[in-house]
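Asker: generate a structure from the sequence data that follows.
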Amino acid sequence: MQFSQLHISPSIIRALEHEGYVEPTPIQAQAIPPVLEGRDLLGCAQTGTGKTAAFAVPVIQLLSADRSAAAGKRKIRALVLTPTRELAVQIDESFRTYGRNADLRYLVVYGGVSQKPSEAHLKAGVDVLVATPGRLNDLIGQGLVDLQDLKIFILDEADRMLDMGFIHDVKKIIAKTPEKKQTLLFSATIPPEISKMADSLLVNPVKISVTPDQPTVEAVEQYVYFTDRENKPALLAHLLKNSGIESALVFSRTKHGADKIVRLLHREFIRAESIHGNKSQNARQTALNNFKNRTTRVLVATDIAARGIDIDELSHVFNYDLPEVPETYVHRIGRTARAGLGGTAIAFCDYDEKPLLAAIEKLINKKVTVVEDHPYPMLIHTPRPRQQQGRRKSPDGPPQGGKPKAPAAPPARKSAEPPFEWPNRPQRPGGGPPAFGRRPGRRPARRKNNSYR
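Answerer: Next comes the predicted model:
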């Protein structure tokens, strides 16, 4: 099947062909026709399946066909909500690419940057708004965004919205939209809360499901290196230096860990940058652009920051830390198998991560190939002692990093004699020594002018 068979306008087809797209992906072939018919849609699909074009292409065509909106100030007629800044930028770029021949205005808004430039565009009028929930709620609260003319609402990565705690913000935004509108909801998974939201949002929706997990797994060559945690940096540097890897995306479990990996790679004279939530938007976008144009060889990312990273022909993905959620592993390695392309996924596994590897292999229903011939094999074959409140206990000494505790004092010996009591003296409430010279529980009277009479 080709795009021309999906009743797409010639101007959009020219834009797609300019990007080298001739045949639609499965989700595009299933989603574009019902969206063009004005139907609500529930799509179960992950990033990397061509999902963005599945809603961007028909939305551009529907808005372009409504010429009445071109007169006067442009009103927001299509809204795309997405969880991360990077994904918002990617979606905005896709709309501009596919709609290069359409007379439409696009705008992307997200937190972490000044909203002043966005204010000018909003006042001039836009047709398609791509936004993250937090910044959009701020703009609505300031009266800068009006959604009363909205025709199409797209909620992308709904499960990630739930994971990141944005669902409350999303519901507030939905409450500001007109009841009569076309709604498209996309999610990699459909947990109960997302299913409940879909039931309340969608009217007689078309349901499509494109699950690339197994095809992605089959398309990626997967390897695991068993090594000790302390040797992971050296192993990563060794592979990057000796395996002919031109560019690689490395996943770290934490933001601090991502920065640490970058510092270690710099010591080995390997060009690397990190991208995570503590970075400013400008820094994140610069790092991403440097990686795309090959100025940076290695991009180290956390899972949330990596959402929306769309890089053609990425050959290698490293799981420096194995994820605690098995599905996250599939999402990660899918970065190197975009739209059917192959790639290589390499995982590092220390002794404590073996249960995580077992859970991953159970999910993908196959064993990951073990590479045994490398210079940093696993030497520790026992679980590490758990840390208690940040301090490790030595097997035969005090907690490391602290002073030895003084031996506990022996319990006081009980006397056979009764305790001494003051005879005929008033006692303080609750016990204690006697209150001489005044009644119990009373404070002395304050004297005037600090003088005695």
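Asker: could you use CA atoms for every contact and neighbour count after this?
Answerer: Fine.
Asker: could you pull out the strands for the stretch 101-250 of the chain?
Answerer: With strands called from DSSP state E, counting those that start in this stretch, the stretch 101-250 of the chain shows them at 106-109, 128-131, 152-155, 182-187, 206-210, 220-226, 248-251.
Asker: so which elements touch the first one?
Answerer: Contacting strand 106-109 under the criterion 3 or more Cα pairs under 8 Å, 6 or more residues apart in numbering; DSSP states H and E are the following elements: helix 85-98, helix 116-124, strand 128-131.
Asker: can I get the strands of the stretch 101-250 of the chain in a markdown table including mean neighbour count and distance to Lys116?
Answerer: As requested, these are exported to a markdown table (neighbours: other Cα atoms under 10 Å; distance: least, Cα to Cα, whole Å):
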| stretch | mean neighbour count | distance to Lys116 |
| --- | --- | --- |
| strand 106-109 | 22 | 11 |
| strand 128-131 | 25 | 15 |
| strand 152-155 | 22 | 25 |
| strand 182-187 | 23 | 29 |
| strand 206-210 | 16 | 39 |
| strand 220-226 | 20 | 44 |
| strand 248-251 | 25 | 33 |
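Asker: switch the ones you listed over to a markdown table; also include distance to Ser195.
Answerer: Shown next, in a markdown table, are the strands of the stretch 101-250 of the chain (distance: least, Cα to Cα, whole Å):
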| stretch | distance to Ser195 |
| --- | --- |
| strand 106-109 | 27 |
| strand 128-131 | 22 |
| strand 152-155 | 13 |
| strand 182-187 | 10 |
| strand 206-210 | 12 |
| strand 220-226 | 31 |
| strand 248-251 | 30 |
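Asker: for Lys366, which of the ones you listed is the nearest?
Answerer: strand 220-226 (10.2 Å; Cα to Cα).
Asker: out of the helices and strands packed on strand 106-109, indicate the one that is most buried.
Answerer: Mean neighbours per residue, mean count of other Cα atoms under 10 Å, is largest over those for strand 128-131, with a mean of 25.
Asker: which residues touch the spatially most central residue of the chain?
Answerer: Geometric centre of the chain, nearest residue: Ile304, 2.0 Å, by Cα atoms, centre = their mean. Neighbouring residues of Ile304 by Cα atoms under 8 Å, 6 or more residues apart in numbering: 84, 276-277.
Asker: for the comparison step, fold the sequence that follows:
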Amino acid sequence: MSATFASFGLIDALLGAVDTLGYKTPTPVQVQAIPVILAGRDLMAAAQTGTGKTAGFALPLLQRLTMEGPQVASNCVRVLVLVPTRELAEQVYQSFCEYGAHVPLRMAVAYGGVSINPQMMKLRKGLDVLVATPGRLLDLYRQNAVKFTQLQTLVLDEADRMLDLGFSRELNAVFEALPKRRQTLLFSATFSDAIRTMAATLLVDPVSVEVSPRNAAAKTVKQWLVPVDKKRKPELFLHLLKKKRWGQVLVFVKTRKGVEQLVDTLAAKGVSADSIHGDKPQPARLRALERFKAAEVQVLVATDVAARGLDIDDLPQVVNFDLPIVAEDYVHRIGRTGRAGATGEAVSLVCADEVQLLSAIETLIRQTLVRIDVPEFEPDHRVPMTDGRGQVLKKPKKPKKPKFGPGRPAK
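Answerer: Prediction:
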């Protein structure tokens, strides 16, 4: 018999919230994670974005907090969820609010880029759940605005991304401040060596859950690439946008400057576009995302910092304007589409000097991306071919001709 949310023993208040949200059957990560978390065990889970992992940890934690009753002291937190970016913090917090709409728990979110004072005020009465980024959490801790004496559970969401973004020092400072006796839940899209090392020091006899093949791209996403010269990428993108009649498109660009340049280019051609990157203040980033979700803009251009915090339903199209420096980010980028069984498409515009990045991606996902040449955009600088193992195939050198007639050595 297949699992249901009721079969986990969830209380009516949570089942009602799940039903309101239209969740019918638990996803594989929820089936495996929820009983483990309810039992108080440590958990190490490999789960990509779009697998339902947030509900996988939020529902059982809300259940346990509710069953224990409100008993949090001033400035204390009972459940701490650490995430890498502001966008993801906001997204996870909103999910907790939706799942916990009918339970009497106090929840809040804390991240940098906005005033710390309202966050400190919310902590004064104590919180059942705090979702936070590492840097802002440490700011609050150093100002004695948050205490961990009552902490029961630490959740590390997208732990690999936190390490990628250079949060190792902040994370270590947080771990030092936390009580040793606690439940720890680690969620990561990939189990790199660094993640396994971190897990070994943090988790006690953890249950390991892996719900998708290691570093696999979603099978529902059609992936292909177009070889093109770097300088012609904007022109090619506009050509594809028009010819393929793309609706909403999420575009990833390597740098913040490149993001704004593309937005300006699109605007000049009458295409509605907005941007998300680290230089934009948080309210502007959230506004850009809301405008995109509401279909007020056709194209949202983002850097990888924003890649994992974007939760967009029914997104059909992702374009890699630039290939990511870190191959794993390719999987996260294209994971924005083809979610929850829907189909999607991921197109990469690849120039000659990105061939090593392409090779790394193909090695990671264990497949060679289909190449489609677009007439009139064939590059002058050819993109070297790669083989099925993601290796760059160098063109064979032509044999040198003898200097003194065919085959004759010099005298």
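Asker: need the TM-score between these chains.
Answerer: Overlay of the two chains. TM-score (TM-score structural alignment, normalised by the length of the second structure): 0.88; 382 aligned residues with a Cα RMSD of 1.9 Å.
Asker: reformat the helices and strands packed on strand 106-109 of the first structure as CSV; add distance to Ile174 of the first structure.
Answerer: CSV is the format used below for these (distance: least, Cα to Cα, whole Å):
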stretch, distance to Ile174 of the first structure
helix 85-98, 18
helix 116-124, 19
strand 128-131, 13
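Asker: now the helices for the second structure?
Answerer: Shown for the second structure, the helices assigned by DSSP state H span residues 12-20, 28-38, 53-68, 86-99, 117-124, 134-142, 159-164, 168-177, 193-202, 233-243, 256-268, 282-293, 327-334, 355-365.
Asker: tell me which of the ones you listed sits nearest to Leu105 of the second structure.
Answerer: Leu105 of the second structure sits nearest to helix 53-68 of all the helices of the second structure, at 7.2 Å, using Cα to Cα.
Asker: packing partners for that closest one?
Answerer: Under the contact criterion of 3+ Cα pairs under 8 Å, 6+ apart, helix 53-68 of the second structure touches helix 28-38, helix 86-99.
Asker: dump the ones you listed to CSV, plus distance to Thr197 of the second structure.
Answerer: Supplementary listing: these in CSV, determined by distance: least, Cα to Cα, whole Å:
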stretch, distance to Thr197 of the second structure
helix 28-38, 21
helix 86-99, 24
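Asker: for Val36 of the second structure, give me its contacts.
Answerer: 42-43, 207 are the contacts of Val36 of the second structure under Cα under 8 Å, 6+ apart.
Asker: nearest to Val145 of the first structure, of the helices and strands packed on strand 106-109 of the first structure?
Answerer: Closest of these to Val145 of the first structure is helix 116-124, at 7.2 Å (criterion: Cα to Cα).
Asker: what range in the second structure does the closest one sit on?
Answerer: Under TM-score structural alignment, helix 116-124 of the first structure corresponds to residues 117-125 of the second structure.
Asker: tell me the counterpart of Gly56 of the second structure in the first structure.
Answerer: Using TM-score structural alignment, Gly56 of the second structure sits opposite Ala54 in the first structure.
Asker: how many residues are close by the nearest residue to that match once chain neighbours are set aside?
Answerer: Spatial nearest neighbour of Ala54 of the first structure, chain neighbours left out: Gln28 (4.4 Å); criterion: Cα to Cα, 6 or more residues apart in numbering. Using other Cα atoms under 10 Å, the number of residues around Gln28 of the first structure comes to 22.
Asker: ok, now which ones touch the equivalent of Gln28 of the first structure over in the second structure?
Answerer: Matched across to the second structure, Gln28 of the first structure falls on Gln30, judged by TM-score structural alignment. By Cα under 8 Å, 6+ apart, the contact list for Gln30 of the second structure reads 52-53, 55-57.
Asker: same question for Gln115 of the first structure.
Answerer: Val109.
Asker: one more time with 6 Å
Answerer: Under the criterion of Cα atoms under 6 Å, 6 or more residues apart in numbering, Gln115 of the first structure has no contact partners.
Asker: with Gly38 of the first structure as the reference, measure out to it.
Answerer: Separation of Gln115 of the first structure from Gly38 of the first structure (Cα to Cα, to the nearest Å): 33 Å.
Asker: please apply the same query to Thr49 of the first structure.
Answerer: Taken as Cα to Cα, the span from Thr49 of the first structure to Gly38 of the first structure is 22 Å.
Asker: so for these two, which residue has more residues nearby?
Answerer: Higher neighbour count among Thr49 of the first structure and Gly38: Thr49, with 22 against 16, using other Cα under 10 Å.
Asker: which residue lines up with Ala47 of the second structure in the first structure?
Answerer: Checking TM-score structural alignment: Ala47 of the second structure goes with Ala45.
Asker: ok, its match - contacts?
Answerer: Contact analysis of Ala45 of the first structure by Cα under 6 Å, 6+ apart lists 187-188, 210-211.
Asker: closest to Leu202 of the first structure out of those residues?
Answerer: Ser187 (13.8 Å).
Asker: now the closest one: how far from Ile208 of the first structure?
Answerer: 11 Å.
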